[in-house]
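>>> dropping the sequence and predicted coords here.
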Amino acid sequence: MEQRSGGDVRLTAGAEVRAVHVGPVDNVAYLVTCRRTREQLLVDAAAEPDALLELVRAGSPAGRLALVVTTHRHHDHVGALAEVVAATGAATAAGEDDADHLPVPVDRRLRHGDVVRVGEVALRVVHLRGHTPGSVALVLPGGGEGPDHVFTGDSLFPGGVGNTRGDAAAFASLLGDVTERLFGELADATVVHPGHGAPTTLGAERPHLPQWRERGW
């Protein structure tokens, strides 16, 4: 499929954010590069390792991929994880309840409220239970140069929360966590970077929360 990456670079006070769309179901992998140290963090080594390594090089030819964070255990989000880790020596991180289901050993098991650092940039871990038990999002502060950014994996998209496969309890858990931990704590200007498709903002999605709750998916 056509790769779309590199040209759209979003800046915060401390970081650059790049994205590439990979694989047959339009997964999006995100590269966060510390603007000062050029150290890098990749969110979801989903597929097409060559495209992901090209993204890393575009982010900083002299930089170092320090960490790959996997938002959740599903196969379409880990398809290139082993290859990227082998090529770069990057460490791995994932939500504690999903870590044992990844195809590589996980160096760091993430819990709600943890902080993940890349160079001088700190991202906050948000545990969002429901799509999988250990799904996590990462919040990157804008730091005065624009809005905050949140990488949501498959827990929040334009138009709704992630698929909970008809499980009413899982849906209630996911919608509750998204409502409290994202919409309840972050500003409307926050940019949502989902695991598939196009970005959105919390402000664009907030009015639809009652509709999502009523329809049950």
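Alright, I've got the coordinates.
>>> could you use CA atoms for every contact and neighbour count after this?
Will do.
>>> quick one: list the elements packing against the helix or strand containing Val69.
Val69 belongs to strand 64-70 when assigned by DSSP states H and E. Packing contacts for strand 64-70, counted by 3 or more Cα pairs under 8 Å, 6 or more residues apart in numbering; DSSP states H and E, involve strand 39-43, helix 81-88, strand 91-95.
>>> list the buried ones in the second one?
Neighbour counts using 16 or more other Cα atoms under 10 Å place 81-85 of helix 81-88 among the buried residues.
>>> got the angle for the strand holding Val69 vs strand 91-95?
Orientation of strand 64-70 against strand 91-95 (axes from the mean of the first three to the mean of the last three Cα atoms, to 10 degrees) gives an angle of 20 degrees.
>>> tell me the angle strand 64-70 makes with helix 81-88.
Using the same axes, to 10 degrees: strand 64-70 against helix 81-88 is 170 degrees.
>>> now the buried residues of helix 81-88 in TSV, with distance to Val22?
Output for the buried residues of helix 81-88, formatted as TSV (distance: Cα to Cα, whole Å):
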residue	distance to Val22
Leu81	13
Ala82	16
Glu83	15
Val84	14
Val85	17
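>>> if we can go back for a sec, let me know which of the helices and strands packed on strand 64-70 is the nearest to Val28.
In terms of Cα to Cα, the element of the helices and strands packed on strand 64-70 nearest to Val28 is strand 39-43, at 8.7 Å.
>>> take a look at this one as well, against the first:
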Amino acid sequence: MTYSGVVKVGGPADVHELTDLMISKVAVGPMDNNCYLLRCRATGEQLLIDAANDTGTLLRLIGEDSIASVVTTHRHGDHWQALADVVASTGARTYAGRYDAEGIPVPTDVPVEDGDVIRVGRVELTARHLVGHTPGSIALVYDDPHGPPHVFTGDCLFPGGIGNTRKDPDAFASLIGDVESKLFDRLPDETWVYPGHGRDTTLGAERPHLPEWHARGW
């Protein structure tokens, strides 16, 4: 079946099959968070992005092959409610942005800096530090050698705008600046965007709207 990126709480995962990587997207409650399971097709190693909630749902998605690691995109509580239980069940290494790690009540094994590489099997993900939604939010970029890039943006970029900066003009300027310089300026329009909530998008679909985002300030 063709991947749509449309999932709902209590529903099945949607699977995006790439040449070297399988991406399974599932929604969990109560805030309709997206969680992403990445599986290296060459080695079978798996990585989870955001153990947001619904431990049972996530462990069923992970399956018997378990996970080697789990990345938390940022410190907000709706993105780590199931983290402690998932780590206890799998023994996974934990990753988070260095400047958000102290706000996550599960120890971070690997504090992540901008430009750090996180591996799942033979696949490499490059972390991008995006400041404004939180001090240490990270996005993960997979530069697919067989097609367009894929980026997991947490709560920093959605269809229709950047993440919530709480009407703080400095936070807004920081986040939109980082999103532009580290994502839009470096990656092509075909780049697939997987956000922390809701539907997927592409950089090409969002790029024409950057001026209006600047103008409205959110």
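Alright, I've got the coordinates. Predicted model only: the values in this text are computed from it and were never measured.
>>> give the aligned range of the strand holding Val69 of structure 1 in structure 2.
Mapped onto structure 2 using TM-score structural alignment, strand 64-70 of structure 1 covers residues 66-72.
>>> how about stretch 14-33 of structure 1?
Counting by TM-score structural alignment, stretch 14-33 of structure 1 corresponds to residues 20-39.
>>> ends of the matching stretch, what's the gap?
End-to-end distance of stretch 20-39 of structure 2 (Cα to Cα, to the nearest Å): 9 Å.
>>> who's in contact with that stretch?
5, 7-17, 40-42, 45-54, 57, 61-62, 78-79, 120-121, 123, 195-198 (Cα atoms under 8 Å, 6 or more residues apart in numbering).
>>> which ones among these lie within strands?
In this view, those that belong to strands under DSSP state E are 14-17, 40, 46-49, 120, 123, 195.
>>> buried set for the match of stretch 14-33 of structure 1?
Neighbour-count burial for stretch 20-39 of structure 2 [16+ other Cα under 10 Å]: 20-28, 32-39.
>>> ok, stretch 93-113 of structure 1 next?
Those would be 93-99, 102, 106, 108-112, for stretch 93-113 of structure 1 by 16+ other Cα under 10 Å.
>>> equivalent analysis for stretch 164-182 of structure 2, please.
164-165, 171-180, 182.
>>> check stretch 190-208 of structure 2 too.
Within stretch 190-208 of structure 2, the residues scored as buried using 16+ other Cα under 10 Å are 191-198, 200-204, 206.
>>> now render those as JSON lines, adding distance to His129 of structure 2.
What follows is these, written out as JSON lines (distance: Cα to Cα, whole Å):
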{"residue": "Thr191", "distance to His129 of structure 2": "18"}
{"residue": "Trp192", "distance to His129 of structure 2": "18"}
{"residue": "Val193", "distance to His129 of structure 2": "16"}
{"residue": "Tyr194", "distance to His129 of structure 2": "16"}
{"residue": "Pro195", "distance to His129 of structure 2": "15"}
{"residue": "Gly196", "distance to His129 of structure 2": "15"}
{"residue": "His197", "distance to His129 of structure 2": "19"}
{"residue": "Gly198", "distance to His129 of structure 2": "22"}
{"residue": "Asp200", "distance to His129 of structure 2": "20"}
{"residue": "Thr201", "distance to His129 of structure 2": "20"}
{"residue": "Thr202", "distance to His129 of structure 2": "19"}
{"residue": "Leu203", "distance to His129 of structure 2": "18"}
{"residue": "Gly204", "distance to His129 of structure 2": "21"}
{"residue": "Glu206", "distance to His129 of structure 2": "20"}
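>>> narrow those to those in helices?
203-204, 206 (DSSP state H).
>>> of the residues you listed, closest to Ala68 of structure 2?
For those, the nearest to Ala68 of structure 2 is Leu203 (29.4 Å; Cα to Cα).
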